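*Asks:* model the structure of this input:
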Amino acid sequence: MLRQTTSLVPLAVAQQQQQRGMATLKSISIRLKSVKNIQKITQSMKMVSAAKYNRAERDLKQARPLGEGTKIFYESAEIAPPEDAPKKLVIAVTSDRGLCGAVHTGVARNIRDALLANPADRENTKIICIGEKSRAILSRLFANNILFVASEVGRKPPTFIDASKVAAEVLNSGYDFGSGRIVYNKFKSVVSYNVDNLPLYEKGAVSKAPKLSVYDSLDEEVIQSYLEFSLTSLLFYSMKEGACSEQSSRMTAMDNASKNAGEMIDKLTLTFNRTRQAVITRELIEIISGAAALD
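*Replies:* Purely as a prediction, here's the structure:
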C-alpha cells in the first residue's frame, strides 16, 4: 500500500510537467504564428513604400527648382529679418502617418530645442503644424503657440494645390510675422536625410533689401504677388522633400522590422523544436519507467 502511494506522487508530478510542456508548446506556437504574420505585413509595407519612394523621388526632381530658386533669390537680394518685428513663424512639415523611424521626431525636436533655448522667442513665435505627427509632439510643451494644424497629409503625394491651401491659410490667419522658417526633412539618399530650414520674410523686409534693385524695379503689388507665390513654392518644395524622406525612412524601417522578425522566427522555431523534443523525451522516459515498474 505504501509502495503504491509513493508511485502515485511522481506520476502526478509528471502529469503536471506534461501539461506545462503542452501549454508552453501552444504558447510558443501562437507567438511564432503571430510573428510570421507581422513579418508578412512588414514585407508588404516595404514593397508599397518602395513603389511610393520611386514616385516621390521623381516628383522631387521636378519640385526642387521651385524651392531652390526662391532660396537663391533671398540670398542674392541679401534680405534680412526686420529688427522692429519680433514676431516669428515656424512651419513644421511632417505628415499624419507613422512607422517611418524618427523622420517626424527630428523636425519636432529641432523646433523644440530652438524654443527652449530662447525663452524670449517662445512668447513671440507661432507654430503651424503640417501633419498630425508634429502636432502630437509639439502640443505637449507649446500648445498655446500652435496657430493651426493642417491634417490629412501624407496619405497621397503632396501637390501644388495642397501647398497653396496651406499658404492661403497662413496669409489669411491674421498673424503678422516679421520673419520665419520652414523646418523640414531634406532628402539626401535612400538611407540618409537631415533636418533643414527655409527662410520666410514679410513684404517690408523684402522691399528694404539692399540688392533688390538688381532684379529691376519692383512695386509693392509685384512684391506681394511674388511673396505669395514664393511661400507656396517653398511649402510645396519642403513637402516633397519631406514625403521622399518619409517613404525612404519607412522603407528602411520596414526592412529592419522584417529582418528582426526573421531572427525572432528562427529563435522561436529553435525553442519550439527543443521544447517539443524535451516533451517527447520525457514521455518516453515515463513510459519506460512505468513498464519497468510493472516488471
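*Asks:* contacts, neighbours, all on C-alpha from now
*Replies:* Will do.
*Asks:* just to be sure, residue 195 is in a strand?
*Replies:* Yes - counting by DSSP: H, G, I helix; E, B strand; the rest coil, residue 195 falls inside a strand.
*Asks:* contacts only, for it.
*Replies:* When contacts are counted by CA atoms under 8 Å, 6 or more residues apart in numbering, residue 195 touches 106-107, 110, 183-186.
*Asks:* one more: residue 56?
*Replies:* For residue 56, counting by CA under 8 Å, 6+ apart, the contacting residues are 157, 240, 243-244, 247.
*Asks:* relative to residue 71, how far out is it?
*Replies:* Summarising the geometry, the distance separating residue 56 from residue 71, computed by CA to CA, to the nearest Å, is 22 Å.
*Asks:* that older thread, most neighbours, which of the contacts of residue 195?
*Replies:* Per-residue neighbour counts (other CA atoms under 10 Å) across the contacts of residue 195 peak at residue 184, which has 30 neighbours.
*Asks:* right, and it touches residue 94 too?
*Replies:* Yes - with contact defined as CA atoms under 8 Å, residue 184 and residue 94 form a contacting pair (7.2 Å).
*Asks:* and this one, please, so the two structures can be compared:
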Amino acid sequence: MNGREMKLIWLRFAAPLEMILIGIIQRCFPMTDLLLGTLKNLTTFSFVALYEKAEIKAPEDKKKHLLIGVSSDRGLCGAIHTSIAKTLKNEITNLSNAGKEVMVVGVGDKIRGLLQRTHSNYFLLTFKEVGRRPPSFGDASAIALELLNSGYEFDEGSVIYNRFKSVISYKTDEKPIFSFETVAGSESLSIYDDIDADVLRNYQEFTLANILYYSLKESTTSEQSARMTAMDNASKNASEMIDKLTLTFNRTRQAVITKELIEIISGAAALD
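*Replies:* Alright, predicted model coming up:
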C-alpha cells in the first residue's frame, strides 16, 4: 500500500467524521450557551440551594457512599472517559481507606469497561445506550428512578462528570448528592419552616434527576468537543506520517531506478 492509497483511506474515514463533528459543535453552541448557562445557574443555585443553605452533610457514623460516573458508549474522544475512571479509582481508594462502604453506578459502557477488571465488585448498577442520542431529562429520570428502586440505601454520594469549558478543554468535576434520610436528618434544616416530608422527598428525588441531567449534558458536550479535537490531531498526525512514508517510498523507488540504470550502463560498457 503506497502513501496515496493510505491518504485516500484516511480521508474517507477521518475527514468526514471531523466535518460532522464540527457541524454538531456549531449547531450545539447556541443551545450550549443558553442551556448549559441556564442549567449551571439553576443546578448550582436552585436545585442544590437547599444542600448549600442548610449545610447538609452526612454524619460521621454514616458509612455508605455512592459514586456515579458519567461517561458514554462511544470512543474516539481522547482521554475523556479515562479521566472519569481515574477520578473514580482515586475516590474509591480514599473512601475505602476512610472506612466507608463504596458503591459505584456506571453511566455508559465505557466506564464499565475501564473499571470492570479491577473494581467490578464495587458496581451497583450500570447503564448502556448512553451518548448515542442527545441526552434528555427523561434519560436522567430513568437513571434516577432505577437507582431509587435498587434498594440500596446510601447516605451521601457524588456525581462525577466532565464539565465543558471550551472546544479544546474540559474539567472533571463532581456534584454532591444525599439520601432522603440524610437531608431530613440535617440539624441545619431548621432554617426552613414546616417542610413536609413528602415535599422534601420529592425535592430530593427531583434534585437527583436534575443533577444527573446537568451532568449528562455537560459530559456529552465535552465528549463531542474532545472527539473533534482528537480527530483533528489524528488528521494532522496521519498527514505527517503519510508525507514521511511518501518521501521514503519515492527515495526507495529512485534508488531502485538508479541501481537498474547503473546495471544497464555497466552491462552496455562490458559489451563494448
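*Asks:* common neighbours of residue 184 and residue 94 of structure 1, please.
*Replies:* Common neighbours of residue 184 of structure 1 and residue 94 are listed as 107, 239, 242 (criterion: CA under 8 Å, 6+ apart).
*Asks:* any idea what residue 17 of structure 2 aligns with in structure 1?
*Replies:* With the correspondence set by TM-score structural alignment, residue 17 of structure 2 lines up against residue 45 in structure 1.
*Asks:* and residue 57 of structure 2, by the same measure?
*Replies:* Residue correspondence to structure 1 (TM-score structural alignment): residue 57 of structure 2 is matched to residue 80.
*Asks:* where do the helices of the stretch 151-272 of structure 2 begin and end?
*Replies:* Defined through DSSP state H, counting those that start in this stretch, the helices belonging to the stretch 151-272 of structure 2, from first to last, are 180-184, 197-271.
*Asks:* would JSON lines of those helices with distance to residue 93 of structure 2 and mean neighbour count be doable?
*Replies:* Written out in JSON lines, the entries for those read as follows (distance: least, CA to CA, whole Å; neighbours: other CA atoms under 10 Å):
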{"stretch": "helix 180-184", "distance to residue 93 of structure 2": "23", "mean neighbour count": "19"}
{"stretch": "helix 197-271", "distance to residue 93 of structure 2": "23", "mean neighbour count": "17"}
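*Asks:* against residue 232 of structure 2, how distant is residue 151 of structure 2?
*Replies:* For residue 151 of structure 2, the distance to residue 232 of structure 2 (CA to CA) stands at 45 Å.
*Asks:* could you do residue 11 of structure 2 as well?
*Replies:* Using CA to CA, we find residue 11 of structure 2 at a distance of 12 Å from residue 232 of structure 2.
*Asks:* pretty sure residue 128 of structure 1 sits in a strand.
*Replies:* Yes - membership of residue 128 of structure 1 in a strand is supported by three-state DSSP.
*Asks:* just checking, it touches residue 91?
*Replies:* Yes - in this structure, residue 128 of structure 1 is within contact of residue 91 by CA under 8 Å, at 4.7 Å.
*Asks:* who has more neighbours out of those two?
*Replies:* Using other CA under 10 Å, the more surrounded residue of residue 128 of structure 1 and residue 91 is residue 91, with 26 against 22.
*Asks:* wait, what's in contact with the equivalent of that one over in structure 2?
*Replies:* For residue 91 of structure 1, the aligned position in structure 2 is occupied by residue 68, per TM-score structural alignment. With contact taken as CA under 8 Å, 6+ apart, residue 68 of structure 2 is in contact with 104-107, 157-160.
*Asks:* would you reformat these as CSV and include distance to residue 195 of structure 2?
*Replies:* Compiled in CSV, the contacts of residue 68 of structure 2 are given as follows (distance: CA to CA, whole Å):
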residue, distance to residue 195 of structure 2
104, 31
105, 30
106, 33
107, 32
157, 23
158, 25
159, 26
160, 29
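*Asks:* of the residues you listed, which pair is most distant in space?
*Replies:* Of all pairs drawn from the contacts of residue 68 of structure 2, the one with the longest distance (CA to CA) is 107 and 157, at 14.8 Å.
*Asks:* those two: who's more crowded?
*Replies:* Set side by side, residue 107 of structure 2 and residue 157 show unequal neighbour counts under other CA under 10 Å, the larger going to residue 107 at 25 against 21.
*Asks:* now for that one: what does it line up with in structure 1?
*Replies:* For residue 107 of structure 2, the aligned position in structure 1 is occupied by residue 130, per TM-score structural alignment.
*Asks:* which bit of structure 2 covers stretch 102-116 of structure 1?
*Replies:* The alignment of stretch 102-116 of structure 1 onto structure 2 (TM-score structural alignment) covers residues 79-93.
*Asks:* list the buried residues in that stretch.
*Replies:* Neighbour-count burial for stretch 79-93 of structure 2, with 16 or more other CA atoms under 10 Å as criterion, is recorded at 80-81, 83-85, 87-88, 92.
*Asks:* just those residues: which are in helices?
*Replies:* Assignment to helices by DSSP state H places the following of these there: 80-81, 83-85, 87-88, 92.
*Asks:* hmm, which two among those are most spread apart?
*Replies:* Set against one another by CA to CA, these have their most distant pair in 80 and 92, with a gap of 19.1 Å.
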